[in-house]
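Q: Just a sequence and a predicted model for now, questions to come.
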Amino acid sequence: MNEEQKDKGLKKAIKEENGFRLPSNFAYHTMRKVEEAIRLREKKSERRTLFATIAASIFLIGCCIAGLVIYFGNTIREAFTRPDILETEKIQIPSFYLLILIAMPLFLIFDRWMRKRYFNKHHP
């Protein structure tokens, strides 16, 4: 008798389980939520990339200003304090061009990296 009651209990549970039905548009709603989550993740990633670009730009501008102040600080100060004609020997042009030669490849590498990230994200 115990066996029969167990079988009846199992049959009843199976019948009740079959009563549960998913809505007809379940797949549509699920996919919409998944796409919305992906869109939010992309927006966060784009925001982080924007902040990183802004931070890198501020850093590079600061480095540029610091380099100009280090190499031309005295010359600039003298230009605003005395109306004398500057001697060309005091201007250190080769070191300035060295800074440009170092900065340009860094800018090109950064530009290539940012373009690669942009096109991989927006043109899969």
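A: Everything's here; your move.

Q: only C-alpha atoms for contact and neighbour calcs from this point on.
A: Noted.

Q: Name all residues that make contact with the residue positioned nearest the centre of the chain.
A: Central residue of the chain (C-alpha atoms, centre = their mean): residue 49, 1.8 Å from the mean position. With contact set as C-alpha atoms under 8 Å, 6 or more residues apart in numbering, residue 49 has no partners.

Q: if you set the cut-off to 10 Å instead, what comes out?
A: 43, 55, 114, 117, 118 (C-alpha atoms under 10 Å, 6 or more residues apart in numbering).

Q: now do residue 118
A: Taking C-alpha under 10 Å, 6+ apart, we find residue 118 in contact with 46, 49, 112.

Q: so where does the second one fall, helix or strand?
A: Secondary-structure assignment from DSSP states H and E places residue 49 in helix 26-81.

Q: Against that first model, consider the following:
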Amino acid sequence: MRTTDRGLQKAIKRQPHYELPSNFSYRMMQKIQEESILREKRQEKRIFILFLIFTILSGGGCIGFFIWKYGTTFISYWHTCKEILPDSHTLLFYLPTFCALCLLYFFDRWLRKKIDLEKK
């Protein structure tokens, strides 16, 4: 053997020897899976925000078009209804009460369906 080969062998032997832990691949795959879940959640959040913006803009556009196209007709109907209906204090009491009753009815139906599904 040459002296250079021996020198290289000695240098290699002096280097510290590193070994990976026995569960290295499991922990690495676990970290990769956690990162992919975080990415999916961020993507879902972005899609939800875009959907919300789209819905708000679409609804605003529809309302704007309705006002632009039928605004004067709607205002004339509003004035007619103000003359026909009783005073606004009575209407301001019954309208929210009616809306609350409708919402409670739908909430009751939803709860009953949920309870029936849990029993099965």
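A: Everything's here; your move. Only a predicted model underlies this, so the values are computations on that prediction, with no experimental measurement involved.

Q: Report the TM-score for the pair.
A: The TM-score (TM-score structural alignment, normalised by the length of structure 2) is 0.59; 80 aligned residues with a C-alpha RMSD of 1.9 Å.

Q: on that earlier part again, mean per-residue distance, the helix holding residue 49 of structure 1 versus structure 2.
A: Averaged over the aligned pairs, helix 26-81 of structure 1 sits 0.8 Å from structure 2 after superposition, using mean C-alpha distance after the TM-score superposition for structure 1.

Q: if we can go back for a sec, nearest to residue 14 of structure 1, out of the contacts of residue 118 of structure 1: which one, please.
A: residue 46 (49.0 Å; C-alpha to C-alpha).

Q: if I look at the aligned residue in structure 2 for the closest one, how far off is residue 37 of structure 2?
A: Here residue 46 of structure 1 is matched to residue 44 in structure 2, going by TM-score structural alignment. Shown here: residue 44 of structure 2 relative to residue 37 of structure 2, a distance of 11 Å by C-alpha to C-alpha, to the nearest Å.

Q: now do residue 16 of structure 2
A: 37 Å.

Q: which of the two has more neighbours?
A: residue 37 (12 against 7; other C-alpha atoms under 10 Å).

Q: residue contacts, the more buried one?
A: 31, 43.

Q: any idea how far residue 50 of structure 2 is from it?
A: Using C-alpha to C-alpha, we find residue 37 of structure 2 at a distance of 20 Å from residue 50 of structure 2.

Q: Go through the contacts of residue 118 of structure 1 and name the one nearest residue 11 of structure 1.
A: Checking the contacts of residue 118 of structure 1 one by one against residue 11 of structure 1 (C-alpha to C-alpha), the nearest turns out to be residue 46, at 54.0 Å.

Q: Looking for the alignment partner of residue 6 of structure 2 in structure 1.
A: Match for residue 6 of structure 2 (TM-score structural alignment): residue 8.

Q: how far is the helix or strand harbouring its match from where the chain is centred?
A: When elements are assigned from DSSP H and E, residue 8 of structure 1 belongs to helix 2-18. Distance of helix 2-18 of structure 1 from the chain centroid (C-alpha atoms, centre = their mean, to the nearest Å) equals 57 Å.

Q: What of stretch 52-59 of structure 1?
A: Remark: stretch 52-59 of structure 1 is offset 11 Å from the chain centroid, using C-alpha atoms, centre = their mean.

Q: Give me the residues contacting it.
A: Applying C-alpha under 10 Å, 6+ apart, the external contacts of stretch 52-59 of structure 1 come out as 46-51, 60-65, 110, 114.
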